[in-house]
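S.K.: No letters, just coordinates:
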């Protein structure tokens, strides 16, 4: 164990919603929900004002509307979120070369590897964290919560305790004071199943877990998981901060407003997804041996099928043929609400298989332990298996915003990509950036019955006026997001 609180964990507060509030002055201090906006949408994140009404991430948007009908429900704008993330990650990089991003809004930093590492002590680490939070506020107008500790595990839990907009420092030897009172679910690797097993033997807190007989935990959960649970309960975690983590797969998936029941339509959608997946694979200069198909049926049951080829490939014809062969194994009578295509077991080159035969096949259900076949980034195949890194930040947004994941997303983890066309026939969507030839930049507040309502304001302005136009008005056009804080300007709101 380290003798200095040299591991910093940073987590931006309600990131997507906070970016929207900073970009839209009229929404500051009001409930904001970001995610899918249609009947099958899911909440990506909610502002703290919305959380007071019980709105939370991964909740169906329909339920969020019932709980907080007066909230602003907005589509995700990942270009804006990524721009802010790059500013934040740049500030972390000034502290240390060892920065491990977990998502757009969350990262670990090894302060001991930075320029202040040799003389670092608790006071020095605290000073760096205080300065970092101030720099983030100045650069973005947003707040961040930070945990400092001797390990990644404790730093992550400390930042959670610091939320919102706080700093918790756990000096060496003080780990038990933070951990012991917390429920066991606060630990990595403890999901509902593990928590229930522990409850049955009278263990509900981390302190009780740390005081348990490790041999008994091994008998209950196996050698690796049992020992790992006991170590984590004692605050023991020697995992290093890893600056670069190679992507395991490239995948794309879409959820449909109406369940697909026609086999010809399913085949066409699979062709389209395969093409998008291969395009992303080639853009990243990668190839892969394992082709995966994900299908979520009308009853929400999700199945994956995967097939391992003889050699890595980036050939669209090979991927497409394999995808159709895998999909033919699934009975989707009743309809499909989601389709996904992925390529895993990645390599840096493509070797064409002259024979086009399959060396072996792995067929199983989602959650059956085939991590490469699980296309839902950030969701382990076994919810109680200890993940490689804590947390994934905000979950992928509502199902209507198709999530695309690939290694070209770089150090910032998988970045879902918003496609307006996936929201049906609507031309203008709530939260979308627009500009008017006379009134300048603004954002779509709503649309319908042939009209679009736009609020004209910018991150540095006062709350703006609302104007309504015909939905096909040529003076209203889509535009790129404006920066939250221009160079040399003080942050506004947040």
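M.R.: Happy to help now that I have it. Values in this document were obtained by computation on a predicted structure and should not be read as measured data. Residues are numbered from 1 along each chain as shown.
S.K.: Could you use CA atoms for every contact and neighbour count after this?
M.R.: Fine.
S.K.: For the chain, which segments count as helices?
M.R.: Ranges of helices in the chain, per DSSP state H, are 15-23, 48-51, 61-67, 78-95, 122-140, 152-162, 175-179, 192-200, 206-211, 214-221, 223-233, 263-283, 316-327.
S.K.: winner for burial among those helices?
M.R.: When neighbours are counted by mean count of other CA atoms under 10 Å, the highest per-stretch mean among these falls to helix 15-23, a mean of 26.
S.K.: putting a second one here so we can go through both:
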């Protein structure tokens, strides 16, 4: 069996935040656990050695789910969902507070463990990386009658190394390119290894729903389905000229190539980012007044995650921006440039508040995001608290439903 010119892996830690918490509370393994509570929700050990855990049914407030174990996901509880809504689906689920210091620690540990086996790594976030395995010794060796035995052995070695360093499991997809590997890493979760060649495209990739391809978002996904293209194979079978007519030259061409598993992007070991951003799409459209508390908590969480990304990457930025997508796919952005670079969550949230004052909330929201640009290395002087006052910033109209 001829092997591809490249072997690219995508490694995704399994339910990362929740799995780190289960290292601390191994007695909860296999149970429905939700991360996203307050510090007051931390487990308490009684005098007799038993533990008391907060339950979702007892939660009141505007918090959102940061992540959940697979058992909780089976009950319909997913990230970015309001905790009160999650409590309706899984009232007996255990609620734990997030501990980002621990998550960053285990992120560093798993990446260092991978680098010992395969050093060409592209960092994609706290819990996922791309790995170029093309030149790793033994990757092209056959094992017994399996011509792909070598690449599978390297994958097992990486997983074992991660397990020894962290006590956690991960899932790895290995294919000729980044696009397919991202998809493959999700196919056999948790704790899976999926190795695909282009010959596997019809059997493993084409039957998947169109949204399984990274780069096909809610808007494009809905349009594809309305056009009768429900699976990746449907896109692959479509006339590329028709795709271009429907989606434009650039995106239509990309859809055709992506559905046929074509992607030439290299694994980038280092690059200077232009901006850092976080965004989330809601399960339902949210009302700026009736869902104000939930929207506020979601924005708080996005700012916290963005601040963690900046700390991990050692960047600060002067320009803070928001992205809001309303029903009807109307997207609004607002930016605010500060005098001093910032990187902590409170400063980012304050700047976001100024941006929100310049938006008219006359429709329901379906997506919300926050971005920071105009970046500098955090080694340069960063104010502990930066002023978010900016000349020319519009005053908030009366009764504007800010969150």
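M.R.: The structure has been received and is ready for your questions. Note that the structure is a prediction, hence the values are computed from the model and not measured.
S.K.: hang on, the earlier thing: could I get the helices of the first structure as TSV with distance to residue 4 of the first structure?
M.R.: Output for those, formatted as TSV (distance: least, CA to CA, whole Å):
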stretch	distance to residue 4 of the first structure
helix 15-23	29
helix 48-51	33
helix 61-67	43
helix 78-95	16
helix 122-140	7
helix 152-162	12
helix 175-179	12
helix 192-200	31
helix 206-211	22
helix 214-221	27
helix 223-233	18
helix 263-283	42
helix 316-327	50
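S.K.: right, and those helices - which one's nearest residue 477 of the first structure?
M.R.: Closest to residue 477 of the first structure of these, according to CA to CA: helix 78-95, at 17.0 Å.
S.K.: And residue 222 of the first structure, how far from residue 266 of the first structure?
M.R.: According to CA to CA, to the nearest Å, residue 222 of the first structure and residue 266 of the first structure sit 42 Å apart.
S.K.: and residue 94 of the second structure, what pairs with it in the first structure?
M.R.: Residue pairing (TM-score structural alignment): residue 94 of the second structure is matched to residue 72 of the first structure.
S.K.: Setting aside sequence neighbours, what's the nearest residue to that match?
M.R.: Computed as CA to CA, 6 or more residues apart in numbering, the closest residue to residue 72 of the first structure that is not its neighbour in sequence is residue 32, at 4.8 Å.
S.K.: for the one you found, what are its contacts?
M.R.: Neighbouring residues of residue 32 of the first structure by CA atoms under 8 Å, 6 or more residues apart in numbering: 17, 20, 21, 46, 47, 49, 50, 71, 72, 73, 74.
S.K.: so what corresponds to the fifth one in the second structure?
M.R.: Under the alignment (TM-score structural alignment), residue 47 of the first structure maps onto residue 69 of the second structure.
S.K.: is it fair to say residue 349 of the second structure lies in a strand?
M.R.: No - with DSSP: H, G, I helix; E, B strand; the rest coil as the criterion, residue 349 of the second structure is located in helix rather than a strand.
S.K.: Count the neighbours of it for me.
M.R.: Counted with other CA atoms under 10 Å, residues neighbouring residue 349 of the second structure total 21.
S.K.: picking up where we left off before, the match of residue 47 of the first structure is in contact with residue 22, isn't it?
M.R.: No - assessed by CA atoms under 8 Å, residue 69 of the second structure is found out of contact with residue 22, at 9.4 Å.
S.K.: re the thing from before, so for residue 6 of the first structure, which of the helices of the first structure sits nearest?
M.R.: helix 122-140 (6.8 Å).
S.K.: Return the distance of the match of residue 94 of the second structure relative to residue 142 of the first structure.
M.R.: For residue 72 of the first structure relative to residue 142 of the first structure (CA to CA), the value is 19 Å.
S.K.: Show me which of these two is the more surrounded one.
M.R.: For residue 72 of the first structure versus residue 142, neighbours defined as other CA under 10 Å are more numerous around residue 142 (28 against 21).
S.K.: How about the contacts made by that one?
M.R.: The contact partners of residue 142 of the first structure, taken as CA under 8 Å, 6+ apart, are 12, 13, 18, 19, 22, 136, 494.
S.K.: ok, now how distant is the residue nearest to residue 273 of the first structure when sequence neighbours are not counted from residue 296 of the first structure?
M.R.: Once flanking residues are discounted, residue 273 of the first structure sits nearest to residue 341: 6.0 Å by CA to CA, 6+ apart. Per CA to CA, residue 341 of the first structure is found 12 Å from residue 296 of the first structure.
S.K.: try residue 109 of the first structure
M.R.: Using CA to CA, residue 109 of the first structure is found at 37 Å from residue 296 of the first structure.
S.K.: Between the two, which is the more surrounded one?
M.R.: residue 109 (27 against 20).
S.K.: Quick one: map that one onto the second structure.
M.R.: Counting by TM-score structural alignment, residue 109 of the first structure corresponds to residue 131 in the second structure.
S.K.: cool, residue 133 of the first structure as well?
M.R.: Residue 133 of the first structure maps onto residue 159 in the second structure, by TM-score structural alignment.
S.K.: Contacts only, for that match.
M.R.: When contacts are counted by CA under 8 Å, 6+ apart, residue 159 of the second structure touches 169, 170, 171.
S.K.: thinking again about what came up before, hmm, residue 117 and the match of residue 109 of the first structure touching each other?
M.R.: No - using CA under 8 Å, residue 131 of the second structure is not in contact with residue 117; the gap is 10.2 Å.
S.K.: In this structure residue 229 of the second structure contacts residue 236, no?
M.R.: No - between residue 229 of the second structure and residue 236 there is no contact under CA under 8 Å: 9.4 Å.
S.K.: any idea how far residue 78 of the first structure lies from residue 119 of the first structure?
M.R.: From residue 78 of the first structure across to residue 119 of the first structure, the span is 39 Å (CA to CA).
S.K.: Then residue 348 of the first structure?
M.R.: 41 Å.
S.K.: got it, and residue 17 of the first structure?
M.R.: 38 Å.
S.K.: ok, now residue 360 of the first structure?
M.R.: Per CA to CA, residue 360 of the first structure is found 55 Å from residue 119 of the first structure.
S.K.: And those two? Which one has more around it.
M.R.: residue 360 (12 against 9).
S.K.: Excluding covalently adjacent residues, which one is nearest to the more buried one?
M.R.: Take residue 360 of the first structure and drop its neighbours on the chain: the residue closest to it by CA to CA, 6+ apart is residue 308, 5.6 Å away.
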